[in-house]
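# Using only what follows, build the 3D model:
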Amino acid sequence: MPKIKNTIKNKMKTTTNYNLSKPLRIVTRSSSLAVCQSSMIGKQLTNIHKGLTYELVKVGNLPVNHKDSFVKLCEECLTKGDADLAVHSAKDLPIQSRKGLEIAAYCRRENPLDVIIFAPEYEMAKRSATPIKIGTASPRRRVQLMNQSQEYLVEGLRGNITTRIEALKPETATQENPTKSKLDAIVLAAAGLIRLQRTSIISHYLTPAEMVPAAGQGALALQCLTSREDIKDLTKQLKHQPTELCLTAERHCCHLLGADCDSAVGVYAFLSEDVMHIYSMVGDISTNKIIQVRQQLPVLGGDFDEMQEKAKLAGELVANELIEQGANNFIYKRTPPTK
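Model prediction:
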């Protein structure tokens, strides 16, 4: 476990600049996971601040292909004054913050790993069938799966958690294939299944050595208007500084690489003693080739601002190593590294 501890402690009695007579309006997508995560944050805040209430402002699920489109819907609610706070999965957030908005807090990270879920009939067949059809729309997951085994056949699969799990259910039975599924397996983030209390369907947790997670995976980010000092004050006790340090390194690395949601890039940092351990990978989505870098760098010591700078430096060192090995040839629409 890391030595660093939160300097922001929960207290029995708290004060806040937020007007507790008004319900806190939390904007969220209407998917089951988004509602679950936003409700979880709302309940945590009401436990900290007695007298606080909250309500969810749902923006709906639109047929869009990029996760940052959902982020933009929530951000528009904030900028228009229709909501006070947005709860995002940190891995979905663009690296550059929208003008006038900021992250008020990164909350304690849940399990950051990816998991494989096999279809029930595939489990019963003792996983003997080949090729194994695995569903995922993530370029990062795809290239790492293709590097693990030639027996994997990766097929595109989009949608929320419920939609993707449904893809494992048997299709209409035929005489030739009475229990045939659309897919043999899918890959999801462990954190969402944990929050939805659906871990019983997980077949295997993929270690960072098997599959490097996305930057920010497993963490929630609380976003508000830069001018809303009352919201920053309200949410400050949900800040988890060890998580923030790790995400600083991960997100800065992605920034220097010029990575976006279409890039096959994974960066995962964790703290052990005073050392930050970083797993990273960049893949070529056309050839499925992978470049990997692992680093261990001391980041703890000094005040939190100093540790933040060390975390950024750690992310920069990893990005530079990846670039030296040719990562810039793998990432499309890449921007020049900047400090």
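# CA atoms for contacts and neighbours, from now on please.
Fine.
# List the residues that contact the nearest residue to V265 once chain neighbours are set aside.
Nearest residue to V265, sequence neighbours excluded (C-alpha to C-alpha, 6 or more residues apart in numbering): V282, at 4.6 Å. Applying C-alpha atoms under 8 Å, 6 or more residues apart in numbering to V282 gives the contacts R140, A264, V265, G266, I290, I291, Q292, L322, A327, F330, I331.
# hmm, who's touching the helix or strand harbouring the third one?
Yep, that's V265 we're talking about. For V265, the enclosing helix or strand under DSSP states H and E is strand 264-272. Residues outside strand 264-272 that contact it (C-alpha under 8 Å, 6+ apart): 1-3, 138-141, 143, 208, 212-216, 242, 246-247, 249-250, 253-254, 259, 276-285, 331.
# Tell me the first helix or strand C-terminal of that strand.
Sequence-wise, the next helix or strand downstream of strand 264-272 (DSSP H and E) is strand 275-283.
# Same question for that following strand: list its buried residues.
By 16 or more other C-alpha atoms under 10 Å, the buried positions in strand 275-283 come out as V275, M276, H277, I278, Y279, S280, M281, V282, G283.
# another one to check against the first:
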Amino acid sequence: MRTIVVGSRQSALALTQTNQVIDHLQNLCTARGLSVNFEVKKIVTKGDQILDVTLSKVGGKGLFVKEIEQALLDRHIDMAVHSMKDMPWELPEGLINGAIPKRVDPRDCIISKGNLKLNELPQGAKVGTSSLRRASQLQQYRPDLNIEPIRGNIDSRIKKLDTEGFDAIVLAAAGLYRMGWEDKISEYLTVEVCLPAVGQGSLGIECRGDDMPMLEILSMLNDPYTELTVKAERAFLRELNGGCQVPIGAYAVLVDGEEGHGIQLTGYVATPDGSEQIKETLTGTDPVALGKELAERCKVKGADRILSQVRG
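Below is the predicted model:
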């Protein structure tokens, strides 16, 4: 029997989604007569240690995966479960996404005092988010809002709603769904109001590219629909050389057209205050080519200038 060591951050959400993936994989392996055992190895990442500074100022989302990826490369673990939106577009040499399971709700949502919806929040309401992407879109939609940074795991952020004077906080609905906390959601934000982060709602199961037995097991988890749409979103991010230091969003869905199934991709680039925004939608069949073409269209409209200003 092979023991598969799974690396995970120590947060409640990370452990919950890791164990959900393990349960699913165990059932799939058992159904196919494969004898495997799973063991979770908790790993503290730099992003978990730095909680008093916004991600955009300390190096971006890669802070949540670097130590875990090093453990993979050092063969201390065999696979890792990440929130796809936390994964940089470029993976270290030797590592790949072995599977992208079926996506859950990709939308952002708000949790507010009094269970108020976004349009019901009082003038000048204090809204917490750690995301420049969310902040820029909310600022454009409601310029009166006072957007303040908030860090920490989702459970600690929810507590800060009461302890730090926030009227509302903005979170990814997927995390609340996986924790079984959907009842805390005051409103789901439409993708028209707040376009999701690249890969939001999906997971990336990372492993070594040369571990063929592991790749064979993970292939049972892969969802082709999610793989196509996330691949398009990540190609858009890669072409813009983006990370969480800049407000970038992308969301793809499969659509029916005259020539069969296609991928409809919407991309978003903006200044942090939302005063200048570029949002474009394009449909194609090849996810990587589609992501690149949409990024080029955004560049023509000024995305490169906006991104260089933000990085500067």
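# re the thing from before, name the member of the contacts of V282 of structure 1 with the most neighbours.
Among the contacts of V282 of structure 1, V265 has the most neighbours (other C-alpha atoms under 10 Å), with 32 neighbours.
# Can you tell me how far the counterpart of that one in structure 2 is from E233 of structure 2?
Under the alignment (TM-score structural alignment), V265 of structure 1 pairs with I248 in structure 2. Distance of I248 of structure 2 to E233 of structure 2, computed by C-alpha to C-alpha, to the nearest Å: 10 Å.
# Please identify every residue contacting each of these two.
Common neighbours of I248 of structure 2 and E233 (C-alpha under 8 Å, 6+ apart) are V198, G267.
# can you map out the helices along the stretch 51-200 of structure 2?
55-58, 66-73, 132-141, 154-163, 173-179 (DSSP state H, counting those that start in this stretch).
# Out of these, which is the most enclosed?
helix 132-141 (a mean of 23; mean count of other C-alpha atoms under 10 Å).
# now the helices of the stretch 51-200 of structure 2 in TSV, with distance to L218 of structure 2?
Shown next, in TSV, are the helices of the stretch 51-200 of structure 2 (distance: least, C-alpha to C-alpha, whole Å):
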stretch	distance to L218 of structure 2
helix 55-58	30
helix 66-73	15
helix 132-141	31
helix 154-163	28
helix 173-179	20
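# Quick check: which of those helices is nearest to R9 of structure 2?
Each of these has some distance to R9 of structure 2 by C-alpha to C-alpha; the shortest is helix 66-73, at 8.0 Å.
# Quick one: average offset of that closest one versus structure 1, please.
Taken over the aligned residues, the distance from helix 66-73 of structure 2 to structure 1 averages 0.9 Å (mean C-alpha distance after the TM-score superposition for structure 1).
# what range in structure 1 matches that helix?
Residues 72-79 of structure 1 are the counterpart of helix 66-73 of structure 2, counting by TM-score structural alignment.
# what do you get for stretch 127-142 of structure 2?
With TM-score structural alignment as the criterion, stretch 127-142 of structure 2 aligns to 134-149.
# Name the residues that touch the matching stretch?
The set of residues external to stretch 134-149 of structure 1 that reach it, using C-alpha under 8 Å, 6+ apart, is 152-158, 183-187, 210-211, 214, 262-266, 282-285, 288-290.
# is it true that L45 of structure 1 lies in a helix?
Yes - counting by DSSP: H, G, I helix; E, B strand; the rest coil, L45 of structure 1 is located in a helix.
# Please pull up the equivalent of it in structure 2.
So L45 of structure 1 corresponds to L25, using TM-score structural alignment.
# what residues are up against its match?
I217, L218, M220, L221.
# L28 is in contact with the third one, correct?
Yes - counting by C-alpha atoms under 8 Å, a contact exists between M220 of structure 2 and L28, whose distance comes to 7.2 Å.
# Nearest residue to the residue mapped onto L195 of structure 2 from structure 1 in space, please, no chain neighbours.
Aligned by TM-score structural alignment, L195 of structure 2 pairs with V212 of structure 1. Distances taken as C-alpha to C-alpha, 6+ apart put G266 closest to V212 of structure 1, at 5.2 Å, once the chain neighbours are dropped.
# Against A259 of structure 1, how distant is the one you found?
Distance from G266 of structure 1 to A259 of structure 1, by C-alpha to C-alpha: 10 Å.
# now do G192 of structure 1
Taken as C-alpha to C-alpha, the span from G192 of structure 1 to A259 of structure 1 is 23 Å.
# What of I41 of structure 1?
In terms of C-alpha to C-alpha, I41 of structure 1 sits 29 Å off from A259 of structure 1.
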